[in-house]
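# show me the folded form of this:
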Amino acid sequence: MMLKNDLLLRAAKGQDVERAPVWLMRQAGRVLPEYRATRAKTKSFIEFVKNPELACEVTIQPVDILGVDAAIIFSDILVIPEAMGLPYQMIEAKGPWFEQTIKSKTDIDNLKIAEAGDLDYVMKALQLTKKELNNRVPLIGFAGAPWTLFAYMIEGSGSKTFSKAKQFLYTQPELSHQLLEKITLSTINYLKGQVAAGADILQLFDSWAGVLSEKMYYEFSLKYISKICDALSPLVPVTVFAKDAHYALKNIADTSCSSIGLDWTIDPKQARSQTSGKTLQGNADPCLLYANEKKIISETHAILNAFGKPRYICNLGHGLYPDIDKEKVKLFVQIVKDYKW
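Sure thing, here's the model as predicted:
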């Protein structure tokens, strides 16, 4: 069956589009009262993530309510460490927390390489969502980039500096590569499973790219992202979003990814000059959506004009914040849909 709206896939592949496709990171989230009502049906975030029916429900909500051009499966990047044998908790108002962390070679040896079947609840959610979407829009699958997952597995929680994780890179480089390799193989298995379950396009989130130096990023992050892109890009388009890693744009463009996600701190024209004709995605500051209607319109028009229509996917430069007004989000989506170059 052909997709009724395939704008996102065409833009990712560099094909002609009538307008820029638009979707939003964290569109299936607390910005929607409907999401909060569904979330209230479960006791914990992890229980919520592991319920395919509820995950399907909140994945589709933004398509119906916000009018976005794609659905992104509701899940979490930390399902991979859990499937490898390192369970996590999601603490209210604090974020992820690991009771056990990786400290030694023995800890790394004890981790398994995850298979898609170890994440059956995600595959079921994808299958159910694909069926319920009925080919209206593409379905986006995703995973965390290996360095970002490594950072949580060593640090044990979120951090401004990830100094424990970086200390491990500097003092145990061989063990670091062993762990990153295991995470990479697990991620490839997981994403291949997502494609088999119905994902039309994939995104890698390297949320903590920006805490590494350029040299460290190439050695401990991009090398593994490139492996994942090589394994998956023959199947579906792959987007790489490496937050705050402006220095790596040219090198990210040298991977086999189709699209590159950008945060709001980089100029679109500068990004174009460094990315060898790759499709670019982004890069509105989520805080723009706190502004008045006139400001949102003018700033969104400026972003669209700066990127241009070819090879462009409109998005934010980070996820939506929970207290943004849903009506402002709908306005942003509609501005993009109505824009004429």
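# all contacts plus neighbour counts: C-alpha atoms, from now on.
Will do.
# which residue packs closest to residue 25, ignoring adjacent ones?
Distances taken as CA to CA, 6 or more residues apart in numbering put residue 319 closest to residue 25, at 4.4 Å, once the chain neighbours are dropped.
# structure for this one too, so we can compare:
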Amino acid sequence: MQQHISNTQIEADSLTSGARFVRACLRKPVDRTPVWFLRQAGRYMPEYQAVRRHHSLLEICRKPELAAEVTITAAEKLDVDAAIIFADLLLPFQPMGLDFEFQAGEGPVVHKPVRTLEDVARLRTDRASELGYVAEAIEKVAGHFKDRIGVIGFCGAPFTLASYMIEGGSSRNYVATKTMMYRQPDAWRLLMDKLVTVLSEYARQQVEASADVIQIFDSWTGVLSVEDYRDFVLPVTRTLIREVQSFGVPVIYFGVETASLLPAMRETGADVLGLDWRTPLGEAWKSLDYACAVQGNLDPITLFAEPELIRERVKGILRQAGGRPGHIFNLGHGIVPDTPVENVQYVVRCVRELSTEVTRG
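Below you'll find the predicted structure:
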């Protein structure tokens, strides 16, 4: 196991990108704002397209050498401070006994959705070791970068994975998911407990393989009211986050359209909350009493703008952060297909230049 980046006895003006990123997650002083991107390895990048011509998405995820190659190529091409392992949120489904596939234009499809207590009872929790290929990919990435940049592992959050299991894919209204929450409390609790068991083990494998940080994606939690989040999601998410933190790494917790949920999400104890682009970063951080680090939150579609506007938006976010320890620059969601690669690279240069001015100013 590779030694994790030290968070103490480091001079803030002589940081590697990896140390800078981890320190920011822990709200420790850094010389400039670290930057990486959600979906930084993906369809917008020609190198990834070349790999996809010969391999499906799941093949790339399940072959450590391919997942590592895609991860490393993107991080080096963009010159970011952290590399997030190439994987998919739904990978834990297979060892739990739930088959899924990706259909063109449909996204992930679960052919036999989980709808009853009996369905939940059949899900396995004893085969998480079958996900070891993700840890192998992380080992390869960490071995390549040797602490020069941070390595991020990740998993889905219990609510988001449950929603895919129950709906059978994406959903507009999440009727089946919420109906189980409301009308089958025993099934819901058992499903949450089983997901935490599998996800904890999955995250542990990634940390032991030298992931410096774990990001937990709660992509669809924004569909919940504050009351439903607190009643049905917060307790189990807090349990998972504390379990992952016990492995010795910071946790980033991210959801979409979650402005109303941010105070409740803070109660999970996550080290970093990811912010989408709909909420001004300064207002969101202040509403959290600066009690955790924040990540974000440029609108991904801004990457299609002219350089002058991109630079202005980057500067605006950095001004809102104000050089306060604990800001990681990122998008408010993932890079979309057809995004100009040169514009993503330009954002990195802008963050490096402008955050240094803000920090020293």
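# residue in structure 2 matching the residue nearest to residue 25 of structure 1?
Using TM-score structural alignment, the partner of residue 319 of structure 1 in structure 2 is residue 334.
# now residue 297 of structure 1
In structure 2, residue 297 of structure 1 lands on residue 311 (TM-score structural alignment).
# next, count neighbours for the corresponding residue of structure 1 for residue 90 of structure 2.
Under the alignment (TM-score structural alignment), residue 90 of structure 2 pairs with residue 78 of structure 1. Residues within reach of residue 78 of structure 1, counting by other CA atoms under 10 Å, total 20.
# for residue 78 of structure 1, give me its contacts.
By CA atoms under 8 Å, 6 or more residues apart in numbering, the residues touching residue 78 of structure 1 are 88, 144, 149.
# any idea how far it is from residue 311 of structure 1?
30 Å (CA to CA, to the nearest Å).
# ok, back up a step: tell me if the match of residue 319 of structure 1 really is in a helix.
No: counting by DSSP: H, G, I helix; E, B strand; the rest coil, residue 334 of structure 2 is not found in a helix; it is coil.
# still on that earlier bit, among the contacts of residue 78 of structure 1, which are in helices?
residue 149 (DSSP state H).
# make TSV out of the contacts of residue 78 of structure 1 and add neighbour count and distance to residue 7 of structure 1.
Converted to TSV, the contacts of residue 78 of structure 1 look like this (neighbours: other CA atoms under 10 Å; distance: CA to CA, whole Å):
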residue	neighbour count	distance to residue 7 of structure 1
88	21	36
144	25	24
149	24	31
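# which among the contacts of residue 78 of structure 1 gets closest to residue 10 of structure 1?
Of all these, residue 144 has the smallest distance to residue 10 of structure 1: 23.9 Å, by CA to CA.
# okay but the closest one is in contact with residue 208, surely?
No: using CA atoms under 8 Å, residue 144 of structure 1 is not in contact with residue 208, being 9.9 Å away.
# hmm, who's touching stretch 50-70 of structure 2?
Here stretch 50-70 of structure 2 has contacts from 41, 47-48, 85-88, 133-134, 136-138, 140-141, using CA under 8 Å, 6+ apart.
# in structure 1, what stretch matches stretch 265-284 of structure 2?
With TM-score structural alignment as the criterion, stretch 265-284 of structure 2 aligns to 252-271.
# start and end of that stretch, how far apart?
Termini of stretch 252-271 of structure 1 sit 11 Å apart (CA to CA).
# list the buried residues in it.
Buried residues in stretch 252-271 of structure 1, counted by 16 or more other CA atoms under 10 Å: 252-253, 255-264, 268, 271.
# residues in contact with the residue positioned nearest the centre of structure 1?
Centroid check for structure 1 by CA atoms, centre = their mean gives residue 205 as the closest residue, at 4.2 Å. Listed by CA under 8 Å, 6+ apart, the contact set of residue 205 of structure 1 reads 142, 143, 144, 145, 148, 240, 241, 242.
# over to residue 154 of structure 1?
Neighbours of residue 154 of structure 1 in contact, by CA under 8 Å, 6+ apart: 101, 102, 103, 164, 165, 168.
# so who does the second one touch?
The neighbourhood of residue 102 of structure 1, defined by CA under 8 Å, 6+ apart, consists of 108, 153, 154.
# tell me how many other residues surround the first one.
So that's residue 108 of structure 1. 19.
# which residue packs closest to it, ignoring adjacent ones?
residue 179 (6.1 Å).
# quick one: what's aligned to the one you found in structure 2?
Checking with TM-score structural alignment, residue 179 of structure 1 has residue 191 as its match.
# confirm that match sits in a strand?
No: Residue 191 of structure 2: not assigned to a strand; according to three-state DSSP it is helix.
# still on that earlier bit, shared with structure 2, which of the contacts of residue 154 of structure 1?
For the contacts of residue 154 of structure 1, the contacts that persist in structure 2 are 101, 102, 103, 164, 165, with contact defined as both residues aligned by TM-score structural alignment, their matches' CA atoms under 8 Å.
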